[in-house]
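>>> quick one: sequence and predicted model below, then my questions.
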Amino acid sequence: MTTPQEELLPATRRSLLHRIAVAQAEGRAPSLVAAVVRDGRTVWHGARTSVDGHGPDENTQYRIGSITKTFTAVLVLRLRDEGVLDLGDPLEKHLPGTGAGEATIAELLAHTSGLAAESPAPWWERTPGSLRPELADVLGEQPFLHPAGRRFHYSNPGYTLLGALVEKLRGAPWEEVLRREVLEPLGLNRTTGRPQAPHAGGWAVHPWADVMLAEPAEDLGRMAPAGQLWSTTGDLARFAAFMAKGDDKVLSAATVREMRKPAAPAETTDVMDGMTYGLGLQIQYWGGRLLVGHSGSLPGFLANLTIGVEDDVAAVVLANCTSGPMLSVVGADLVRIVAEAEPRMPEPWRPLQEVDTSVLELAGQWYWGTHAFALRLTPDGGVSLEPLSGNGRRSRFRANGDGTWTGLEAYYAGEVLRAVRRPDGTVSHLDLGSFVFTRQPYDEGAPVPGGVAPEGWRGIG
């Protein structure tokens, strides 16, 4: 998968290296390693300082913390796509007796279940998982802090429940299912539950002196689906390519797009930061760009996976320190550097190979009341409808194969668009969820709701 670094211009490569060098130096990280993916391929890898006396490369493992949650979410979406469960199902339907069964699977994925952020003391990230052998030990006596579905509240125990759900429905341990269904099909051979050499050691860096303290690397036990994994920039680059485009061996492109859609109500502070959460993915607008991915941290390690959706550029950044560099900012900057220095080439325009003349006659200008819209044919066989000027409701529509189309986004998502024809076959109007679109404003020859004033258009006087 790795391609020659010459695919990026020398100036771009230096800018990327300079960015991680600044992050490592100012963040005082023992080591920092990064990779950039473009068009589904790794085009750059960089590292600063060393691990065990050697510069870390794309095969050096770091702990990735909560990026593990995205892997767990993939397993759950696979179950949904197979028809084993529905995201609206309460957990109790498939995993009874947890004490948190009223939360739906979608709410657990989006951190809107109302569950607490952490398991009961002692802090699970720095203590053995053997202290929490059962789900009851993870959830505690009062697992809910908020009403289910009402607000976003990040929950590590929520993803423990999702991991247990996977185990119950697959009849095998979470890590075994992950290996079989995701890691092996995607070729992620260096992503594991326990560290495998070569790997970085985890360190705490003293806040007021340039000295370090070794951090424990605990097996998280039941909490593993929330943060157990170790991985490399090479593997996470392949995972980023999958999360951008999908892979039918694991999840379709449509399902990974679904994961990237906001699924949680944002808090006021999140709105100000342009942040929300999808189904196992963090979503953020940064510098005018839509970025999706996930961050991760465990004692001794920081991790970040950032995907620039429109630019088709992704970045992976890993460091072996408990705190220090803001890797989410570094990841966003790496995406920006490539996207701005070497903008994506647009696909060449090509005419359609064939066109349905009954659809072609619908193209052009339509009116909803006095609002002018344009209907266009799209290369994928669908249509789009958007205002001719200014802001307004717009959407792409997928062809249903029966002369109707279904909206894909925004206000018209899921709504059906159809052309209504007169007995002689000519088009009377478009119907979109009871809205009537006519060729002329308030066309008196079309069934405009409420009718059209018989005196027609007129001036004053």
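That came in fine, so what should we check first? Numbers count the residues shown, from 1 in each chain.

>>> going by C-alpha atoms from here, please, whenever you check contacts or count neighbours.
Will do.

>>> now for Leu77: which residues touch it?
Contacts for Leu77 (C-alpha atoms under 8 Å, 6 or more residues apart in numbering) come out as 251, 255.

>>> take a look at this one as well, against the first:
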Amino acid sequence: MSPTSFETLLPGTERALLYRVATAQAEGRTPSFVGAVARGGRMVWSGARSCVDGHAPDADTQYRIGSITKTFTAVLVMRLRDEGLLDLGDPLEKYLPDTGVGEVTIAQLLSHTGGLVAEAPAPWWERTPGSLRPELSDVLGERPLLHPSGRRHHYSNPGYTLLGSLVEAVRGVSWEDALRSGVLEPLGLGRTTGRPVAPHAGGWAVHPWADVMLPEPLEDLGLMAPAGQLWSTAEDLCRFACFLVKGDERVLSAQSLREMRTPAVPPEAGDWDGGYGLGMQLARRNGRTLVGHSGSLPGFVAGLWLSEEDDVAAVTLANSTSGPQVGQVAADLVRIVADAEPRLPEPWRPLPEADRELLALTGPWYWGTHAYGLRVRADRGIELSPLGGQGRGSRFRAEGDGTWTGLEGYYAGETLRVVRRQDGSASHLDLGSFVFTREPYEQGGAVPGGVDEAGWRGL
């Protein structure tokens, strides 16, 4: 194996992963527990523990994944946006009239900021047949809006039911058919289905005060399916996690997935380590930024977390209603691999050719008296960074018209352009109206307000 190969994990790392899965199964008192890790675009490890000796599940055993289904639904909606069939700022009313919540936008539904109720009206929708709620009005109830739209994050299962119905209305096929043809088949997720396909685990409730179990009902959720219906395997979810970072042009671009991973609203007070994007949960764990989703339905809990920076994803699946902290275990699996076998940086390589016009822009620039350095990136974009350790910096993407667009922080989405003199030389940089010159308060430069003619002076 070459020094940069990621085909397998080290034996010590695999032992630590299995130990974490084993303790999760034992301490969480769950009939079975599966964990898996992906790195470099593929699953590199899986392990499982079971209460039945010799019958541990594997990475091809289906479990119900609950609300991880929402991320699949969000991908379908983003596909519609990228195809020009809708806009995220559109009100729901444009596609689904007469719901009573038509002013809520598609983006607000994706990010759980529409102000909708968290659950459907009684009886408990997760343990009763979806046939009890044949219409959207049965899912939304008499008072579907609890908060002003766009003001706060309030998790809503009915909100994702509406998104599933939106997909059906725009595509002209069922949510499940749209999912199969648009996501599952292109990504090769053949073991991700709407109903269980053997081999699959059964769902159990474990008594909180005694080591005894009770089978949970496995209901078809009907209209609520886009919020939590799916069954999947550790291997399929590892493949899906890799897609959520790299993208696949047959399904959704990496740029659109980056948009999904971007926080849509501020976190709730007291929850500064968590957030939500467009169909993806965001969290800070063990000093790392993780994105993914958790899931639960009676009899099952599931977790999927990925660290883009470490190129590591982890999946955890268990068949009990409560007990194992699958989200924390998935975060621990990411940490174990990332700490024990940190990602190797890509080898430095020079650019294939030198862009002399771009090279002429590199080096120091000054916003007033604040010193910045401009450097060319390997992707032919540029980076403008404060040299004193304080200030606003950003990476910029090159555009076809000779400008650059900010990718992060204060300058995200802002335009940087080079203002040139009549002889073609660079006069200054204009970044959202901020002027950067080659010298601090350059005499004769384009500094707003002008520069004192006497120039710099001592006391």
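Here it is on my side, so go on. These numbers were taken from a predicted model, which means no experiment stands behind them.

>>> let me see the TM-score of these two.
For these two chains in superposition, a TM-score of 0.97 is obtained (TM-score structural alignment, normalised by the length of the second structure); 455 aligned residues with a C-alpha RMSD of 1.3 Å.

>>> report the longest helix in the second structure, please.
For the second structure, the helix that runs over the most residues, judged by DSSP state H, is helix 11-28.

>>> so what secondary structure elements neighbour the helix or strand following it?
Moving toward the C-terminus from helix 11-28 of the second structure, the next helix or strand (DSSP states H and E) is strand 32-39. Using 3 or more C-alpha pairs under 8 Å, 6 or more residues apart in numbering; DSSP states H and E as the contact criterion, the neighbours of strand 32-39 of the second structure among helices and strands are helix 11-28, strand 42-50, helix 234-246, strand 312-318, helix 326-340.

>>> switch to 6 Å and redo it
Of the remaining helices and strands, those touching strand 32-39 of the second structure by 3 or more C-alpha pairs under 6 Å, 6 or more residues apart in numbering; DSSP states H and E are strand 42-50, strand 312-318.

>>> which of those strands sits closest to Trp124 of the second structure?
The closest approach between Trp124 of the second structure and any of these, judged by C-alpha to C-alpha, belongs to strand 312-318 at 21.6 Å.

>>> angle of the closest one against strand 42-50?
30 degrees (axes from the mean of the first three to the mean of the last three C-alpha atoms, to 10 degrees).

>>> next, the angle helix 234-246 makes with strand 312-318 of the second structure.
Using the same axes, to 10 degrees: strand 312-318 of the second structure against helix 234-246 is 140 degrees.

>>> with the first structure overlaid, how far apart is strand 312-318 of the second structure on average?
Average distance, strand 312-318 of the second structure versus aligned residues of the first structure after superposition (mean C-alpha distance after the TM-score superposition for the first structure): 0.2 Å.

>>> need the contact partners of that strand.
For strand 312-318 of the second structure, the surrounding residues in contact (C-alpha atoms under 6 Å, 6 or more residues apart in numbering) are 32-39, 300-306, 326, 330, 334.

>>> Glu259 of the second structure versus the nearest residue to Ala254 of the second structure once chain neighbours are set aside, what's the distance?
Excluding its sequence neighbours, the residue lying closest to Ala254 of the second structure (C-alpha to C-alpha, 6 or more residues apart in numbering) is Gly247, at 4.2 Å. As defined by C-alpha to C-alpha, to the nearest Å, Gly247 of the second structure lies at a distance of 12 Å from Glu259 of the second structure.

>>> pick out whichever of those two has more residues nearby.
Neighbour count, other C-alpha atoms under 10 Å: between Gly247 of the second structure and Glu259, Gly247 has more, with 18 against 14.

>>> OK, contacts around the residue positioned nearest the centre of the second structure?
For the second structure, Arg261 is the residue whose C-alpha lies nearest the centre (C-alpha atoms, centre = their mean; 3.4 Å). Listed by C-alpha under 6 Å, 6+ apart, the contact partners of Arg261 of the second structure are Gly277.

>>> which position in the first structure pairs with it?
In the first structure, the residue equivalent to Arg261 of the second structure is Arg260, according to TM-score structural alignment.

>>> how much space between its match and Val309 of the first structure?
In terms of C-alpha to C-alpha, Arg260 of the first structure sits 9 Å off from Val309 of the first structure.

>>> His206 of the first structure now?
37 Å.

>>> who's more crowded, these two?
Between His206 of the first structure and Val309, counting by other C-alpha under 10 Å, Val309 is the more crowded of the two (18 against 12).

>>> for Asp248 of the first structure, see how far away that one is.
Val309 of the first structure is 19 Å from Asp248 of the first structure, where distance means C-alpha to C-alpha.

>>> got it, and Asp273 of the first structure?
Going from Asp273 of the first structure to Asp248 of the first structure by C-alpha to C-alpha gives 34 Å.

>>> before we move on, what about His54 of the first structure?
When distances are taken as C-alpha to C-alpha, His54 of the first structure and Asp248 of the first structure turn out to be 38 Å apart.

>>> swap in Trp230 of the first structure?
In this structure, Trp230 of the first structure lies at 25 Å from Asp248 of the first structure, with C-alpha to C-alpha as the measure.

>>> so the two - more neighbours on which side?
It is Trp230, of Trp230 of the first structure and Asp248, that has more neighbours when counted by other C-alpha under 10 Å, with 22 against 11.

>>> how about that one: what's its closest non-neighbour residue?
Arg63 (4.2 Å).

>>> for Lys249 of the first structure, same thing?
Counting by C-alpha to C-alpha, 6+ apart, the nearest residue to Lys249 of the first structure once its immediate chain neighbours are dropped is Pro185, at 6.5 Å.

>>> name the helix or strand for the one you found, please.
Counting by DSSP H and E, the secondary-structure element that holds Pro185 of the first structure is helix 184-186.

>>> immediately after that helix, which helix or strand?
strand 203-205.

>>> chain center to that next one, what's the gap?
Its chain's average C-alpha position is 30 Å from that of strand 203-205 of the first structure, according to C-alpha atoms, centre = their mean, to the nearest Å.

>>> what comes into contact with the very next helix or strand once past it?
Moving toward the C-terminus from strand 203-205 of the first structure, the next helix or strand (DSSP H and E) is strand 212-214. Counting contacts by C-alpha under 6 Å, 6+ apart, the residues outside strand 212-214 of the first structure that touch it are 203-206.
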